[in-house]
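Undergrad: Compute the structure for the input listed below.
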Amino acid sequence: MAKMIFEELGGTYIQQGDYFLPCLSLPAEKETKPIGVWGQRHLRYLKQHRKVLYTNLLTSGKLNSYLVDIDEQAEDTFLRLVKQIAEREGLTEQLKAENSMLWVQTMNSIRNRAMDIVNEEIIYN
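TA: Alright, predicted model coming up:
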C-alpha cells in the first residue's frame, strides 16, 4: 500500500474501531507563565470574535506567550495612564490626607477611564 502524505512527513496512525486516525499533538510551548486578567479578557475576545487568529495561535503553540505579552503590555499601559492622568488632574497625597472620599472618587474615575482606554486600544483590537 502506498504511503499517505502524512506518513511521508513522519506521522503515524492509530486504529479506533474500523478507522485509522492520525496521531496529532500540539507543539509544546517554551514558557508557561500565568496569564493575568488582561490576557484572559483578550483570550475571550479572540475566541468569540477572532476565531481564525485564535486557532492559528493555538495550533502553532504560541497562544500562551502571545497572551502573556498582551497582558504585560496592557498592565504597563494601564499603570502608566493612571499615573499620567492623576498627575494631570493634580491628585496628590495631600488631598488624600485632607479629603479621602474625594481622593477615592477621583482615583476610581481615573482608573475607569484608563481601563476603557486599555480595553479599546489593546484588548478588543
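
Undergrad: Please count neighbours and contacts with C-alpha atoms only from this point.
TA: OK.

Undergrad: so what's residue 91 closest to, chain neighbours aside?
TA: Of all residues not flanking residue 91 in the chain, residue 103 sits nearest, at 7.2 Å (CA to CA, 6 or more residues apart in numbering).

Undergrad: Please provide the structure for the following sequence as well, for comparison with the first:
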Amino acid sequence: MMKKHIYDESNGLSYTLHGDYYLPDLAVNEGEPTYGKYGMLRKQFLKEHRPARYQYLFMTGELTVHLNRVDQEAREQVETLVKQIEEKQGVTEQLKMQDLMKWVGLINNIKAYAEEIVLKESVYM
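TA: Have a look, this model is predicted:
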C-alpha cells in the first residue's frame, strides 16, 4: 500500500497520491497584492528614486495600502481633469456625433495631458 502523502526533502515539496501518481501540493498565493497602473508606476518610482521610503513602507506592511491609495487618487484625478478640460475646450457629445475622428483625437490628447499632470503631481513625487 502506497502512502497517501509524502515529503521530498531534496526539493521541499509535499506530494499527495492521486490514483497511481504523486502530484505536488501546490497552492496559488492569494496574498499577492494587486493595484492598478498608477500603483505599479508609484512602486517602481519609489524603488528607484525613494529607496528608504520604499523600504519603510515595505517593512511596516503599509506598501500595498499606500500603492492602492495612490492608484485610486490618481485615477480619480485623471477623470476629474479630463471632464474639466473637455468642458473648457468644448468637447461635447454633439461634436462626437458630428465628427467622430476629431472627437477621438481631442479626447486622446486630453487624457494624455491629464495623465501627464497627475503622474508629475501625484505618482512621481
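
Undergrad: So after superposing, what's the score?
TA: The TM-score (TM-score structural alignment, normalised by the length of the first structure) is 0.73; 95 aligned residues with a CA RMSD of 1.4 Å.

Undergrad: returning to what we had before: was I right to think the residue nearest to residue 91 of the first structure contacts residue 94?
TA: No: Residue 103 of the first structure lies out of contact with residue 94 (CA atoms under 8 Å); the separation is 9.6 Å.

Undergrad: show me the contacts for residue 96 of the first structure.
TA: Contact partners of residue 96 of the first structure, counting by CA atoms under 8 Å, 6 or more residues apart in numbering, are 102, 103, 104.

Undergrad: How about residues contacting the helix or strand harbouring the last one?
TA: In this case it means residue 104 of the first structure. Secondary structure assignment for residue 104 of the first structure, by DSSP states H and E: helix 100-118. With contacts defined as CA under 8 Å, 6+ apart, helix 100-118 of the first structure is touched by 74, 77, 78, 81, 82, 85, 86, 91, 95, 96.

Undergrad: and the residues you listed, which of them are in helices?
TA: Judged by DSSP state H, the contacts of helix 100-118 of the first structure include 74, 77, 78, 81, 82, 85, 86, 95, 96 as members of helices.

Undergrad: of those residues, buried ones?
TA: Neighbour counting with 16 or more other CA atoms under 10 Å marks 74, 77, 78, 81, 82, 85, 86 as buried within these.

Undergrad: What are the buried residues along the helix holding residue 104 of the first structure?
TA: 103, 107, 110, 111, 113, 114, 115, 117, 118.
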